[in-house]
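> kindly generate the corresponding structure for this input.
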Amino acid sequence: MNTAYEQLCGLAKEAALVESVEALLGWDERTYLPEAAGDYRAEQMTFLSGLAHQKRTQPKWGELLDELAGSDLAKDLHSDTGTTIRQLKRDYDKRVKLPQLLVEELTRASVLGQQAWVKARAANDFAMFQPHLTKIIELKRQQAEAVGYEDQPYDALLDDYEPQARTKDLTSVLGKLRQELVPLVHAIMESGKVAPVEIVSRLHPRGAQEAFGKTAAAAIGFEFQRGRLDVTHHPFCTELGPNDCRITTRYDEHHFNGAFFGILHEAGHGIYDQGLRSELFGLPPGQFVSLGIHESQSRMWENLVGRSNAFWQYFFPKWQEFFPVAAEGVTQQQLFAAINHVQPSLIRVEADEATYNLHIIVRFELEQALLSGDLPVNDLPAAWMEKYREYLGIAPPNDANGCLQDVHWSAALFGYFPTYSLGNLYASQLFEQADKDLGGLNDLMKRGEFLQLKLWLNEKIHRHGQCYSASELVQRITGKPLGSEPLMRHLRGKLLPLYGLA
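Prediction:
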């Protein structure tokens, strides 16, 4: 193997090692860190982020990349070596534009911001969080200007999560989706049919929820010998190494959907991480391609599998065993209707499939306005309420259920939210193709045979890492560019019969 290439891979793996330690501290901060230890944890993570930035921007990278650019190893853009050179070059060119001080300040602000957000959310007091958000937004503006953009500053931040995506294109896609979703939700609301939602509000003991959730996560392919499940304020998944994937959830004994579908969602993320080629950890072919594709995996297992009738034909008897009191007098079809209840609501992570993307559009529009300065930070709570009235017909009674409900802005994740809707679109289109390729997913799921879908995803998506872009992957797998039709077919196919509209 080319000596320069081996040196480049060595540098990349060394930087990934530092970043994995930082990720471990981040996981601990959001799960088990004592409250009083927060300030020093911010310093620890700031130090590591600065060290990783140093390692990824040292001049040696540029020298090696220049040497390899015209080599035979770079000729096939989609090979492992070609992908490594191409993607590390893209990443290096972007990182060298960022001053180390800015990288460190962003890390410190996000760690302290998340800690302040937890307290502000518990106290239902946006004012406690406002100074932190103001600082984070200013730092993100500096980041966008340093990196550069073709059209608008938001593009530079969006690229961190969905490479090569553009704000104007997403605005068009999400605008079209909103036009199709609003009448569907309106028709359901006007149907007069109400799902028996009190079923999922019955007592579901926390211990049984955890055991049932783990049973389901294992059944769909999450490997607990390479991962674990813990509790946090806001569910997430993080990869700490090639065989160390952490997923989290939160429990409410009178809200079954929250923890259970949260576990399926995060397990979907984890299955993607566990499906990457572990021997290439730290190199582009061993890393996920985009957050939109990553989100497609979590939304697929949560919704297209976990909220399907076929899934519950298999898991309903198990639900009865784990929750005998809540299950008393309940039929499988009643539970299916309850977990697919459509109702505009305040909380994104608890939203039904039909209204979920409206929550995303609210955030997508607001964070652009915050970044541009069109929306002053102190006006965010009121602007949030106005958007919810316009798009969902409801308004939050307080900040905790309004603009303080998500961790993302406190963690400086501007540009992240639209990848959730992209994930829904990708998931539906990929699921349709898997259904064709595997000869009928419903029949498999009714029998509890979920691993064929997991293996299909391993083969078609996970093992490729970043060898293809998100759009290239979708085109290769389905033969079509990304579209909204599969998602709308899925929603109408399931929801219209449930509400007597088919």
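> drop to CA atoms for contacts and neighbour counts, all remaining ones
Fine.
> give the contact list for the nearest residue to residue 124 once chain neighbours are set aside.
Nearest residue to residue 124, sequence neighbours excluded (Cα to Cα, 6 or more residues apart in numbering): residue 400, at 4.9 Å. By Cα atoms under 8 Å, 6 or more residues apart in numbering, the contact set of residue 400 is 120, 121, 122, 123, 124, 125.
> ranking the residues you listed by neighbours, who comes first?
residue 121 (23 neighbours; other Cα atoms under 10 Å).
> I'd assumed residue 398 was in contact with it.
No: Residue 121 is not in contact with residue 398 according to Cα atoms under 8 Å; the separation is 9.9 Å.
> list the buried residues for stretch 359-371?
359, 360, 361, 362, 363, 364, 366, 367, 368, 369, 370, 371 (16 or more other Cα atoms under 10 Å).
> closest to residue 272 out of the contacts of residue 400?
Among the contacts of residue 400, residue 121 lies closest to residue 272 (Cα to Cα), at 30.8 Å.
> SS state for the residue nearest to the closest one when sequence neighbours are not counted?
The shortest distance from residue 121 to any non-neighbouring residue, by Cα to Cα, 6+ apart, is to residue 400 (5.0 Å). Of the three states, residue 400 takes coil under DSSP: H, G, I helix; E, B strand; the rest coil.
> if I look at residue 400, how far off is residue 241?
Applying Cα to Cα, to the nearest Å, the value for residue 400 to residue 241 is 34 Å.
> how many residues are close by residue 91?
The burial count for residue 91: 14, using other Cα under 10 Å.
> next one: residue 496
Using other Cα under 10 Å, the number of residues around residue 496 comes to 15.
> residues touching it, list them.
So residue 496 contacts 188, 502 (Cα under 8 Å, 6+ apart).
> let's see it at 7 Å
residue 502 (Cα atoms under 7 Å, 6 or more residues apart in numbering).
> quick one: it from residue 194, how far?
Taking Cα to Cα, one finds residue 496 at 13 Å from residue 194.
> which residues are common contacts for these two?
With Cα under 7 Å, 6+ apart, residue 496 and residue 194 have no common neighbours.
> can you pull out the strands in the stretch 101-250 of the chain?
227-231, 237-241, 244-249 (DSSP state E, counting those that start in this stretch).
> looking at those, which is nearest to residue 44?
It's strand 237-241; of these, that one is closest to residue 44 (Cα to Cα) at 16.5 Å.
> which one of the strands of the stretch 101-250 of the chain is the most hemmed in?
Mean neighbour count, computed with mean count of other Cα atoms under 10 Å, is highest for strand 244-249 among the strands of the stretch 101-250 of the chain, reaching a mean of 23.
> before we go on, could you also do this sequence so I can check it against the first one:
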Amino acid sequence: MSAAETFAKLRAHARETALVASIGGLVEWDEQTYLPPSGGDWRAEQQAYLAGVVHARSTAPALGEWLAELRDSDEARDPESDIGCVTRELSRRYERETKLPGDLVEEIARTSSKAHHAWTTARRSDDFAIFRPWLEQMLALQRRKAEAFGYEASPYDALIEDYEPGETAESVGSVLTGLRAELAPLVQAIVGSGVAAPSEVLRESFDVETQAIFGKAAAQAIGFDFASGRLDVTAHPFCGGAGPNDVRMTTRYNEHDFADAFFSTLHETGHGLYEQGLPGEWFGLPPGEAISLGIHESQSRMWENLVGRGRGFWRHFFGPLGEAFPVAMKGVDPESWYFAINEAKPSLIRTESDEATYNLHVIVRFELERAMIEGDLLPSDLPAAWNEKYASIVGITPPSDANGCLQDVHWSAGLFGYFPTYSLGNLYSAQFFDQAEADLGDLEAMFAAGEFDPLLGWLRKNIHQVGQRLSASQLVERVTGKPLSHEPLMRRLKAKFGELYGFG
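Next up is the predicted model:
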């Protein structure tokens, strides 16, 4: 059989697998948006079944045979070619997936569904005891998963590979330690400046229905195609997909906190733009998939912070904002609004935190989940450990578990190794944005004129359309000519907050 014929068989198999996986994505989206409260147990069985089917297809012996044939072919020698990219990435996944027992995959899916509902109840009730047994179960399952994969230094290494291939607990820890060393003095300077942002303007009464309309309009203006996606409400905002032309975004609304919903919407729109920019004809195969969660996060953080919290963006949107909320915005000038949406101070909630302190929230989670996976921290001790680290790293002590160790959904879903990708995304975003500005010119002036297409087009060409033909580190080098560095991010943070808070 020729390489082309083998590749055709593999591609057809992968497409069918992607169909099943996309049904699972839709089922999960429904669970977090519209599932009736009593439907959780049956939904868990549905998800376990679908996960089992996907795993069986992903570890089929025929798939291994096709990959072995392609690895020996001349057509696969170019790692960036269609066949080369598919063979390399699917071989890596196949090797990992075949190490996982099917019953473990199904049990993780089943437990994550039930744990999600327990987490929702626990957070609403501010009762960690409700979630604790599910966290214990999920940790045990994740350790089994790590043992099945195998690792050299830490079980955490085996888990982070699912989200940021090539990274380890040590490499990520080194990056975050270096970042923390520069962030801590910056946050101390902000706190010690004695300057306060006029954040009360964000806490006026902003009608929720109008917020939804305004947020959707902003998402559409920066490029999200609502003919191929939608925006709904959930407890914890996320972006998922059910197919190449079906991207599901969610957000949440607070009448007295405009920034919560609006910047969550921009954040998820960044994810959605990446999904909509991937080559649809390769859906379910590496050329049509995101490189890593860190690169995915670079897109969401770029649109949320580097675009959405910039002066240019609000020179364009400030007028429409005043028209949408005439009472809440009465007497508010553009500079006061700009300062308010860029307020920086130690806070409790990661998703609501500012650019200066956000990575400190991630560091807390990384250190705690690594300790739990490595067996150095028991789930029963998590609330106290969380509060201690928040006091020492972020500079604030949570008054409750709902605003502490129960605030994130990730651990209920078994996403251990996921959190560091948020900080990597911040680093990637700043470095990419600098290069985009060098290539395109004054981006702030473009945003002020309502021109977002140049940046989106640049991202489509240089990042989205690449799929997984390059690794994350290769992409950064290819696009910017330099390896990943914390310098672009820190330079921006120091300049922005030094101006706002009068130092530096």
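> circling back: aligned against structure 2, show me the partner of the residue nearest to residue 124 of structure 1.
Alignment note (TM-score structural alignment): residue 400 of structure 1 maps to residue 402 of structure 2.
> ok, now residue 208 of structure 1?
Looks like residue 208 of structure 1 aligns to residue 210 there (TM-score structural alignment).
> with residue 11 of structure 1 instead?
In structure 2, residue 11 of structure 1 lands on residue 13 (TM-score structural alignment).
> please identify the helix or strand for that match.
helix 3-31 (DSSP states H and E).
> Provide the aligned range in structure 1 for the helix or strand following that helix.
Next helix or strand after helix 3-31 of structure 2 toward the C-terminus (DSSP H and E): helix 40-58. Aligned by TM-score structural alignment, helix 40-58 of structure 2 corresponds to residues 38-56 of structure 1.
> give me the contact list for that stretch.
Under Cα under 7 Å, 6+ apart, the answer for stretch 38-56 of structure 1 is 15, 18, 19, 22, 92, 100, 103, 104, 107, 108, 111, 112.
> and the furthest pair within those residues?
92 and 112 (27.4 Å).
> tell me which stretches of the stretch 101-250 of structure 2 form helices.
Using DSSP state H, counting those that start in this stretch, the helices assigned to the stretch 101-250 of structure 2 run over residues 102-125, 128-149, 155-160, 169-192, 208-221.
> among the ones you listed, which is the most enclosed?
Taking mean count of other Cα under 10 Å, helix 155-160 is the most buried of the helices of the stretch 101-250 of structure 2, at a mean of 24.
> now it: which residue numbers in structure 1?
Against structure 1, helix 155-160 of structure 2 falls on residues 153-158 (TM-score structural alignment).
> likewise stretch 450-468 of structure 2?
Using TM-score structural alignment, stretch 450-468 of structure 2 pairs with 448-466 in structure 1.
> report the buried residues of the matching stretch.
Result for stretch 448-466 of structure 1 [16+ other Cα under 10 Å]: buried residues 448-454, 457-458, 460-466.
> ok, back up a step: from the contacts of residue 400 of structure 1, pick the one nearest residue 476 of structure 1.
residue 121 (43.4 Å).
> gap between the aligned partner of the closest one in structure 2 and residue 342 of structure 2?
Aligned by TM-score structural alignment, residue 121 of structure 1 pairs with residue 123 of structure 2. In this view, residue 123 of structure 2 and residue 342 of structure 2 are 28 Å apart by Cα to Cα.
> now residue 490 of structure 2: how far from residue 186 of structure 2?
Counting by Cα to Cα - residue 490 of structure 2 and residue 186 of structure 2 are separated by 9 Å.
> what does residue 343 of structure 2 give?
Separation of residue 343 of structure 2 from residue 186 of structure 2 (Cα to Cα): 13 Å.
> stretch 486-498 of structure 1 vs structure 2, average distance?
Overlaying structure 2 shows stretch 486-498 of structure 1 at a mean distance of 0.8 Å from the equivalent residues (mean Cα distance after the TM-score superposition for structure 1).
> how about that stretch, aligned to which bit of structure 2?
Counting by TM-score structural alignment, stretch 486-498 of structure 1 sits on residues 488-500 of structure 2.
> chain center to the matching stretch: distance?
Distance of stretch 488-500 of structure 2 from its chain centroid, counting by Cα atoms, centre = their mean, to the nearest Å, is 23 Å.
> again, but for stretch 76-89 of structure 1
25 Å.
> distance to residue 311 of structure 2 for the helices of the stretch 101-250 of structure 2 - can I get that in CSV?
Formatted as CSV, those follow (distance: least, Cα to Cα, whole Å):
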stretch, distance to residue 311 of structure 2
helix 102-125, 36
helix 128-149, 41
helix 155-160, 36
helix 169-192, 20
helix 208-221, 15
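> between the ones you listed, which gets nearest to residue 286 of structure 2?
Nearest to residue 286 of structure 2, of all the helices of the stretch 101-250 of structure 2, is helix 155-160, at 18.5 Å by Cα to Cα.
> ok, and what's touching the closest one?
Counting by Cα under 7 Å, 6+ apart, residues outside helix 155-160 of structure 2 touching it are 143, 146-147, 149-151, 167-169, 370, 373-374, 416-418.
> before we move on, what about stretch 430-439 of structure 1?
Taking Cα under 7 Å, 6+ apart as the rule, stretch 430-439 of structure 1 contacts 441, 478.
> just stretch 229-243 of structure 2 next, same as before
22-23, 25-26, 29, 32-33, 245-252, 264, 268, 271-272.
> again, only this time at 6 Å
22, 25, 26, 33, 246, 247, 248, 249, 250, 251, 252, 268 (Cα atoms under 6 Å, 6 or more residues apart in numbering).
> what two of these are the furthest from one another?
The widest separation within the contacts of stretch 229-243 of structure 2 (Cα to Cα) is 23.8 Å, between 22 and 252.
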